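> Fold the following, please.
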Amino acid sequence: MTSLSARTPRFALVAHDARKDEIVEWVGLQLVPLSGMHVFSTGTTGSLIKTAFSELNVTCLKSGPLGGDQQIGAMICQAELDALIFFVDPLSPMPHDVDVKALTRLATVYDLPMACSRSTADLIVDGLLGEKTDERF
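Okay, here's the model as predicted:
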């Protein structure tokens, strides 16, 4: 297995509808470290990120409910990701909740760093890249 420092880091970015604006804002705050990564994202989230930050290397997959969550799950199983940033909306029922649970289960089974909030996403970026990006810590 190639070490993280020897290749471009690969992050998956996913957000439920109620948190899409928040993940786009977070990407803006993390633009410098993320610009050195390859970002994979579910359809709508990825499109919003690409529109806001055309300089990022973003690969858009299918929309989450249409298979994007499964595509990311397959990438986890194949060790093709270094982290999963998944801004979950815990207050809204999700019709594709089983897909969400499967994705988080795979991240746990394969010991993939996963963040479901802005503060843990910051910690993953800091930890994987060895850079301090948030003055709160």
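> from here on, contacts and neighbour counts on C-alpha atoms
Noted.
> quick one: residue 102 from residue 41, how far?
Counting by CA to CA, to the nearest Å, the gap from residue 102 to residue 41 is 17 Å.
> of those two, who's got more company?
The neighbour comparison of residue 102 against residue 41 (other CA atoms under 10 Å) goes to residue 41, with 30 against 14.
> pretty sure residue 116 contacts residue 86?
Yes. Counting by CA atoms under 8 Å, residue 116 touches residue 86, with 4.9 Å between them.
> Comparing the two, which residue is more hemmed in?
Legend: neighbour count by other CA under 10 Å for residue 116 and residue 86, higher for residue 86 (23 against 17).
> Please list all residues in contact with the more buried one.
12-15, 114-117 (CA atoms under 8 Å, 6 or more residues apart in numbering).
> Quick one: neighbours of residue 106, just the number.
17.
> Could you also give me the structure for this next sequence, so I can compare it with the first?
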Amino acid sequence: MTTIALVAHDQKKDALVAWAKAHEAVLTGHTLFATGTTGGRLQTETDLAVTPVKSGPLGGDAQLGAMIAEGKLPVLVFFIDPLSAMPHDVDVKSLIRLAILYDTLLAVNEETATAVMKSLSVA
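Below you'll find the predicted structure:
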């Protein structure tokens, strides 16, 4: 069992929820965190037990970054929308930077997230 954070930009929330449903059997065996709206949607649209943190722009990205820095978050799945400007872009960059710095297993799109789930299901 590991701790996984699930995050998605607004235009990617539908994709993340659909992806989570497709991988619900594997995700169920892990401790899950998610930022604001994404976490709420996962709680209502799946059977997953998700602990929500604040919305990304309101500090959720920073909360997850702190978990990474403290060694409490080994996996981050973040469906990023590369075509939309983000008002809290500095927070997103900080979260990604911390994930890289602390060698966090990081998936930023559906294909890599699926590969991560496959690796966790055989580990």
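> care to give me the TM-score?
For this chain pair, the superposition-based TM-score is 0.97 by TM-score structural alignment, normalised by the length of the second structure; 123 aligned residues with a CA RMSD of 1.0 Å.
> quick revisit: give me the common contacts of residue 116 and residue 86 of the first structure.
Overlap of the contact sets of residue 116 of the first structure and residue 86 (by CA under 8 Å, 6+ apart) is empty.
> Can you check which part of the first structure stretch 13-27 of the second structure sits on?
With TM-score structural alignment applied, stretch 13-27 of the second structure matches the range 20-34 in the first structure.
> Can you give me the buried ones in the matching stretch?
20, 22-24, 26-27, 30, 34 (16 or more other CA atoms under 10 Å).
> now swap in stretch 38-50 of the second structure and tell me
38-39, 41-43, 48-50.
> Ok, stretch 112-125 of the first structure next?
Applying 16+ other CA under 10 Å to stretch 112-125 of the first structure flags 112-118, 121-125 as buried.
> For these, give me a markdown table that also has secondary structure and distance to residue 68 of the first structure.
Formatted as a markdown table, those follow (DSSP: H, G, I helix; E, B strand; the rest coil; distance: CA to CA, whole Å):
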| residue | secondary structure | distance to residue 68 of the first structure |
| --- | --- | --- |
| 112 | coil | 18 |
| 113 | coil | 19 |
| 114 | strand | 17 |
| 115 | strand | 18 |
| 116 | coil | 17 |
| 117 | coil | 20 |
| 118 | helix | 21 |
| 121 | helix | 20 |
| 122 | helix | 23 |
| 123 | helix | 25 |
| 124 | helix | 22 |
| 125 | helix | 23 |
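> Just give me the closest of these to residue 75 of the first structure.
residue 112 (10.9 Å; CA to CA).
> And the closest residue to that closest one other than its chain neighbours, how far from residue 41 of the first structure?
Excluding the flanking residues, the one nearest residue 112 of the first structure by CA to CA, 6 or more residues apart in numbering is residue 83, at 5.8 Å. Note on residue 83 of the first structure: its distance to residue 41 of the first structure, by CA to CA, is 12 Å.
> which neighbours do the two share?
residue 12.
> Please, where are all the helices along the first structure?
20-29, 31-34, 43-52, 68-77, 97-109, 118-129 (DSSP state H).
> whereabouts in the second structure does the fifth one align?
Same thing as helix 97-109 of the first structure. Under TM-score structural alignment, the match for helix 97-109 of the first structure is residues 89-101.
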